[in-house]
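Peer 1: Just the structure for this:
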Amino acid sequence: MNLLICARCGARTDIPVVDPDGPVVCCIDCGHRQPFLRRPLHCVTGPSGTGKSTIARLLTPWLADRYVVLEQDVLWLGGLRDPADDHRLFRSTWLRMISMIHQSGRPAVLCGTVVPPEFEPLPERALFSEIRYLSLTCDPEVLAERLRVRPAWRGWDEPRIAEMLDYAAWIDEAAAEMAPPMALLDTTRTPVEATAAAVYTWITGEDRPPGQSV
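Peer 2: Just a heads-up that it's a prediction; the model follows:
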């Protein structure tokens, strides 16, 4: 269901009008009130090299019966790379697609680099009950080495690595002051399976993933 198109008159909008008490999407053309599922979105974020893609692969079988796990980079293509307004087109496209996925009844987990100032001001944010952010972090020396050993097609030269280290330092400093605040999870020395289990707990509130021992 495309929540930006009125089910009665077919009018389209880029700025959804949401009554959260319904919750319903309100058409400003004909007044139609369309009930919809307003779910939370869980964002597993952080600088490149902190383990987001690996964590996504481990989370998918653990969460598949209740959540849809998505990797943000699959849409980092063509015109969606437009850098205007902090890559607004890319961010808005993700929120619109996830709002449609949520109508199936399952909330989504989005794994990819994003911070609250890139999602929270967007008009599509009204389609979600909340967005939660967990940022993976890593010591700068370890992070730099992880990026250096990546395949050449990824293009991680030293200037780009330096930029990412600056971004990682900013995340560490600013996470608690963002609105909403971002939780941090250090991946420097923790085995990847243990990190994935901690992310699972953050998402579900459960002690451990299915089939995992204490």
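
Peer 1: Every contact and neighbour count from this point should use C-alpha atoms.
Peer 2: OK.

Peer 1: Let me see the ranges of the strands in the chain.
Peer 2: 17-19, 24-26, 33-35, 41-45, 68-71, 108-111, 131-137, 183-186 (DSSP state E).

Peer 1: Check the offset of the first one from the chain's centre.
Peer 2: Read it as strand 17-19. Put simply, strand 17-19 sits 22 Å off its chain's centre (C-alpha atoms, centre = their mean, to the nearest Å).

Peer 1: Kindly report the same for the second one.
Peer 2: For strand 24-26, the gap between its own C-alpha mean and the chain's C-alpha mean amounts to 24 Å (C-alpha atoms, centre = their mean).

Peer 1: List the contacts of it.
Peer 2: Applying C-alpha atoms under 8 Å, 6 or more residues apart in numbering, the contact partners of strand 24-26 are 3, 16-19, 32-36.

Peer 1: now the first one
Peer 2: Residues lying outside strand 17-19 but in contact with it, judged by C-alpha under 8 Å, 6+ apart, are 24-28, 126-127.

Peer 1: if you set the cut-off to 10 Å instead, what comes out?
Peer 2: Contacts of strand 17-19 from elsewhere in the structure, counted by C-alpha atoms under 10 Å, 6 or more residues apart in numbering, are 4, 24-28, 33-36, 38, 123-124, 126-128.

Peer 1: ok, now the last one?
Peer 2: Residues from elsewhere that reach strand 183-186 (C-alpha under 10 Å, 6+ apart): 44-46, 50, 132-139, 171-172, 175-176, 195, 198-199, 202.

Peer 1: quick one more, to check against the first:
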Amino acid sequence: MVLDLKICPACGDRAERPRVESGLLVCAVCAHRWPFRRLPLFALTGPSGAGKSTVGPLLARRLGDLALVVEQDVLWTGALRDDVPGHPAFRSTWLRMAAMLHQNGRPVVLCGTVAPPEFERLPERVFFSDVHYLALVSEPDALRKRLLARPAWREWDEERVEEMLEFNEWLQAEAPAMEPPVELFDTTHIPVEDAVDHVEKWVRGLLSGAQRPSEAIG
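Peer 2: Next up is the predicted model:
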């Protein structure tokens, strides 16, 4: 058995478009079928500066052994960073990584800037029972101030800040109409602990209505 769900454990073929039938992965080459944990993925998204990196470490302590909280930017490097617009290779790599982590029995909370169109159309989306999206957003003036206050090595110049402000505005306008819809939470005037409370309740609430992670084997 291999952890990479794109690779058939029987013949070793690497699927470009993985297939799931009746809760089992199916090899298109040898027709081998094998079970896997198909868990929900939680995307804690939103513009840079809205609080994801602040909430993430505190959320990891709160959720304990219920879920794994990971930071998207650790893979924002090399060829993945130089990908075409939309960064499908970067997004696909993250979905593959999350799916492998899910085989340990705990769902992943991914902290990073992403929108449903960037995940939902990818072949690796089939590895997840659901992808839930919660976006931390902010009022423009507060977001601008936070971004410009960041260390110089993060390279937040005016042009990049404006791009993020546009994304912040677009996300708030389009979130309800996306498929699936994106839940919004404004952090402008919210203490950090209250933001962590909100995200924790979001994760726990969605998991409480689903199968327990350790039992969710396809």
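
Peer 1: what TM-score do we get after superposing?
Peer 2: The TM-score (TM-score structural alignment, normalised by the length of structure 1) is 0.93; 204 aligned residues with a C-alpha RMSD of 1.0 Å.

Peer 1: thinking again about what came up before, got the contacts of strand 24-26 of structure 1 as TSV, with neighbour count and distance to residue 54 of structure 1 columns?
Peer 2: As requested, the contacts of strand 24-26 of structure 1 are arranged in TSV below (neighbours: other C-alpha atoms under 10 Å; distance: C-alpha to C-alpha, whole Å):
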residue	neighbour count	distance to residue 54 of structure 1
3	24	32
16	19	34
17	18	37
18	22	35
19	15	38
32	15	43
33	19	41
34	17	38
35	15	36
36	20	32
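
Peer 1: Take the residues you listed and lay them out in a markdown table including distance to residue 159 of structure 1.
Peer 2: Shown next, in a markdown table, are those (distance: C-alpha to C-alpha, whole Å):
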| residue | distance to residue 159 of structure 1 |
| --- | --- |
| 3 | 42 |
| 16 | 40 |
| 17 | 43 |
| 18 | 44 |
| 19 | 47 |
| 32 | 52 |
| 33 | 51 |
| 34 | 49 |
| 35 | 49 |
| 36 | 46 |
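
Peer 1: residues in contact with residue 78 of structure 2?
Peer 2: Applying C-alpha under 10 Å, 6+ apart to residue 78 of structure 2 gives no contacts.

Peer 1: closest to residue 74 of structure 1 among the contacts of strand 24-26 of structure 1?
Peer 2: For those, the closest approach to residue 74 of structure 1 (C-alpha to C-alpha) belongs to residue 3, at 22.4 Å.

Peer 1: residue in structure 2 matching the closest one?
Peer 2: In structure 2, the residue paired with residue 3 of structure 1 is residue 5, using TM-score structural alignment.

Peer 1: if I read this right, that match contacts residue 123, doesn't it?
Peer 2: No - no contact is recorded between residue 5 of structure 2 and residue 123 when judged using C-alpha atoms under 10 Å, the distance being 11.6 Å.

Peer 1: any residues in contact with both of those two?
Peer 2: Counting by C-alpha under 10 Å, 6+ apart, the residues touching both residue 5 of structure 2 and residue 123 are 15, 18, 96.

Peer 1: now the match of residue 3 of structure 1: how far from residue 106 of structure 2?
Peer 2: Here the distance between residue 5 of structure 2 and residue 106 of structure 2 works out to 16 Å (C-alpha to C-alpha, to the nearest Å).

Peer 1: separation between the spatially most distant residue from the centre of structure 2 and residue 11 of structure 2?
Peer 2: Largest separation from the mean C-alpha position in structure 2: residue 30, at 31.5 Å (C-alpha atoms, centre = their mean). In this structure, residue 30 of structure 2 and residue 11 of structure 2 are separated by 7 Å, where distance is defined by C-alpha to C-alpha.

Peer 1: Same check on residue 202 of structure 2?
Peer 2: Per C-alpha to C-alpha, residue 202 of structure 2 is found 40 Å from residue 11 of structure 2.
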